[in-house]
Structures are given as structure tokens and as C-alpha cells.
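# I need the structure of the sequence given here:
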Amino acid sequence: MTEVPPRHPHGAPCWVSLLAHSLEATQDFYSQLFGWVFESTPQPFGAYVRATLNGRAVAGVGELPRDRHMAVAWTTYFGTEDADATAELIRDCGGTVGVGPLDADDAGRMAIASDPLGAVFGIWQPLRYDGVEVMGEPGSLAWNELVTRETSMVGKFYSAVFGFEPEAVVSADFDYLTLHLAGHPVAGIHGVGQALPRDRGSHWMTYFAVADTDDAARHVVELGGHVVRAPRDSAFGRLATVADPEGAVFTVIRTAH
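Below is the predicted model:
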């Protein structure tokens, strides 16, 4: 009997997904970087594959329609028990719902939205697929962090929509909120002020765990990607910000423990 993974609590990041121009080339890059194995998944909006690591789901990759010339980026999805009700709440709290809610075959119900400062995210109401089945192991999701101008207003938005309990980092020069659910940290919001990238604006950053940050950054370059911000040490582990060959930015991190 197959073990069913634990359900992600309402509001917790539960999935990450990438829309790419070349599905084949993108699969090749991430399979070599993280050891992912891909399997096709029926979707109403085009070709889509689920990435697995040792048989456990870690991420999704879809192919953009050929006539869509949009930036390629990873999208963080938050779990919800009712996608339609959450979409309505997003609108009521000053956000925008751009796609959906709609059924993703029989896997679940989803929508794509943006917060009041423009950061794009998804919501996922699971039916057949709960979301990621492993976190924190090399090659899997480690953390999700909103990079935005300042934390106060947008922090209230996410708390109102998903029920987060925000905890501020007390520092004169560091604007950061850790978002908790039932006492556990599940995501972060980093206010970077004028350092916000002009070409990206507010955005959710996906962190993937790796065994060695420096090796992973070198491997990204060897596979045709590039390093956005060189490997560096942090309170949470050594990390580097990188981009795949199509320009999708993500962070690799070797956790301190």
C-alpha cells in the first residue's frame, strides 16, 4: 500500500511550478542539476510534467504557448481548502486574481494571483495531488521567500488571506517577517527597499536544498545557466542565487544543520 503524504495545512506553501518555453531543455537542465525524474501529467492548459526525486513529487514544469512572450519564473503555491473562497478573499484584501480558479484535471483546483505590490503566487486546493512530498533534502524545496519593497502592508495582506502569524526580525537595517502557521515557520517576507530588482519587481523566491552550494552554482553555469549572486554564508546556511538557461531565477542553499 502506497503511503499518502501528510496534507499541507491551509496557507502553507505546498507546491512550486515553472512555465518554460522549452519543456525538453528545461527538463534536461533540472534533471542534471537536481537529479529530478519527470512524468507527464494531464492539464487543461498545455503540456505539464511533475518532477520527482526518488519517486516523491518535488515540483512541476509546464510549457508556455508559443505565442506567449512572458518572463520565465518559478511560482510558489499556497495550500487552500477552498480555492474559490480564497480567490474571493484575495480580491477583497487588495490582490488580483489573474487565472482561475479552475480545475487542473482531477489533481486539484488552482488559481494564479498577485498581491497588492504585484508579486505573483498560486493557490492550490488538492484533490488527487497534495503537493510536494519531500522538503529540505538535496534537490527538493527548502524555503519560499517574498522579496518586496517593504513588509508591513503586504505582510498584512498575506496574514489576512492565509492566516499567517507574522514575526518581525528586530533590526534597524533589516526588514524581515517570518510567517508562521500553528507556531511553525513556513515562509518569509524580505523588504529590500530600493534594492528591489527593477526588472523583476516584487516576487516570490524559491529555495532548493543542495548538498554543496558552491558545486551547485558551478554546475548551473556548466549546464548553461548563470549565477545572479555568488555563493555566500547566511544565518540559515550557505546560499547562491542562480538562473536557469531561460532566465528563471531561484536560490540554492545548503542548510546549516
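# going by C-alpha atoms from here, please, whenever you check contacts or count neighbours.
OK.
# got the buried residues for stretch 39-55?
By neighbour count on 16 or more other Cα atoms under 10 Å, the buried set for stretch 39-55 is T41, A47, Y48, V49, R50, A51, T52, L53.
# next, the structure of the following sequence, for comparison with the previous one:
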Amino acid sequence: MNQGTTDPSGATDVGVTDVGATDDVDTSSVFGAPCWVSLTSRDLDATQEFYGAVLGWRCRQARLGEHFRTALKDGIPVAGIAAVAAVGQRAAAWTPYFAVANADDAASRTRERGGTVAVGPISFPPGRAALLADRDGAAFGVWQGKLVTEWEAWRRAAPTFITLHTRDAFDAVMFYGQILDWASGRPGSCEVEYAEEAVLLRSRDAVVARIESGSVEAPPDPSVRAHWQVHFTVTDVESCARASEKHGGSVLAEGEDEAVLRDPDGAQFTVTARRLP
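Coordinates of the predicted model:
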């Protein structure tokens, strides 16, 4: 799935870069959990070269046409990439998509709770997609239907988790919990765990998302620009950082086990050391 984008004809769309259904069960088995990530790009060729060098991805043209790509890691589809029509039209960004049992219900709940429905829901057999934003403006998507990649294989191949940076973690958990049925007790739903410095989201006993807003005792910070940060697991953080610099990106922060990078279009993401058992 791709983040909502505008093609050269001016039509706003939510794209599914590879809609071939897997043999895995559909999103109802992991509803509420992140199940896909997408990227907007101003230059598809440069984007493919950058992520190929940094993350070892290769891309293939998606079924939606020449303005869409599916990124592969070891042959497994891990992300969607969509070309934006113009430089100033939409900021390049990574966007997570969450599995839902019903995309229309998720969109309606988003509106009712003060969020925004940017695009959709739109049917893309074998499912439906929508691009949304929470009350503080953090963009996210929902997907209902067959998964592009079997969920466990996707998590092993690409993202390790995603993080929401927001002004009020508790308020964000309430919002997303009501949209995505977190902690509902239904089979397949995600569990919410309140840790010392953040709220953790678990699916199938794995931590798949983190919501944080600074110190636990600090009041909500209105200056925080809410956004979802995608974390990709890698074997060598330092080599990814050097590759980013060499291929037109930048390094915003770097540690031994993690680095925050920016691609040539300005989209931020994090690489995290793969911790083998």
C-alpha cells in the first residue's frame, strides 16, 4: 500500500502497490497492528538507488503503473513507494498502515473522534484502504483485506516497530485504541502495555509499536509535531549511516545500535541493530 499521493493527472489516490493476496489469513487476524509501510518520493529512480544502498532493497514496478514501486527485501515485499506529482505538493514521508477488520468503520470513528480522513476508503481488491490523520496531525493508514506479505514474514524482513512521537501519549492511546480496537479482548486484537516512559503495543506477543511524549510526569507539550517514525532492523547501523551520506541522504542522530536517517527527499526513518536470539 502506498501513502495517498497525487498522480500527474491530478487525481488523489490511495495506492496498493502489490494487491496479490497471500495465503495468509486477512487483516482480521492481526487487526490493530501495523501491517505495511509506504513512502512518497519525488524521484523514484533516486529513491530506489538510495534504499538499495542503505537497506539492501530492490524494487519492482507495482501493478498500479509506472508511478508506483514495491520494495523487496530478500524477495519479500516490505514497502510501497509512490511518486508525488510536484515538489511542493506533499512532503516526502514514511507512513504506517494498520490492519483493520473494516476500513469504513475505522474512517468513521476517526472523523467522530476529531481526526481527519484524507483519502478513502477506496476499494483495491482484495481489500480497502484509507489515509487518515489523528487529532494532532500524525498521518497513518488503514488496510482491510488480504495482506500483501504474510505478517510474520513482513516483520522479520523489514520494520521492527514504529514509534508515535506526540504531545500526549495517553490521549493518543485513547484515540487509536478506539479507532483500531486496541485492548478489546477480541481474538487477534492488540494489547496495550503502559511502560515507564512510553506506551507499548503488542501483537502476537511481539512489541510492534511505541507511543511516547517525553517524561511521564511532564505535561503535554504543544510544540511537538506529532508523527509516526518507522524503524527498520539492520545488521550494521554504521554502514547504513555512511551509505546514507554517500547517496544523498543525511544522518540526524547516530548511536551504536540506532541511527535516525533522512533520505534525499527529506523522509525520516530509523535503522536499529538487529538483535539475534
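# ok, back up a step: tell me the two of the buried residues of stretch 39-55 of the first structure that are most distant?
Across those, the longest distance by Cα to Cα is 20.1 Å; it joins A47 and L53.
# the helices in the first structure, which residues?
Assigned by DSSP state H, the helices in the first structure fall at 23-34, 83-92, 151-162, 213-222.
# tell me which residue is most central in the first structure.
With distances taken as Cα atoms, centre = their mean, T76 lies nearest the centre of the first structure, 2.9 Å away.
# quick one: what's aligned to that one in the second structure?
Using TM-score structural alignment, the partner of T76 of the first structure in the second structure is P96.
# burial count for the residue lying closest to that match once chain neighbours are set aside?
When the adjacent residues along the chain are set aside, P96 of the second structure lies closest to V37, with 4.4 Å between them (Cα to Cα, 6 or more residues apart in numbering). By other Cα atoms under 10 Å, the residues close to V37 of the second structure number 23.
# ok, back up a step: wait, what's in contact with the residue nearest to the centre of the first structure?
Residues near T76 of the first structure by Cα atoms under 8 Å, 6 or more residues apart in numbering: P13, C14, W15, V16, S17, F121, G122, N144, W204, M205, T206.
# run the last query once more with 6 Å
Neighbour list for T76 of the first structure: V16, F121, G122 [criterion: Cα atoms under 6 Å, 6 or more residues apart in numbering].
# for D212 of the first structure, see how far away the residue lying closest to R7 of the first structure once chain neighbours are set aside is.
Nearest residue to R7 of the first structure, sequence neighbours excluded (Cα to Cα, 6+ apart): D130, at 6.2 Å. Here D130 of the first structure is placed at a distance of 29 Å from D212 of the first structure (Cα to Cα, to the nearest Å).
# okay, these two: which has more neighbours?
Applying other Cα under 10 Å to D130 of the first structure and D212 shows that D130 carries more neighbours, namely 20 against 15.
# so what's M110 of the first structure closest to, chain neighbours aside?
Nearest non-adjacent residue to M110 of the first structure (Cα to Cα, 6+ apart): W124, at 4.6 Å.
# trace that neighbour over to the second structure, please.
Superposed on the second structure with TM-score structural alignment, W124 of the first structure falls opposite W143.
# separation between C35 of the second structure and P126 of the second structure?
Noted for C35 of the second structure: a distance of 15 Å to P126 of the second structure, by Cα to Cα.
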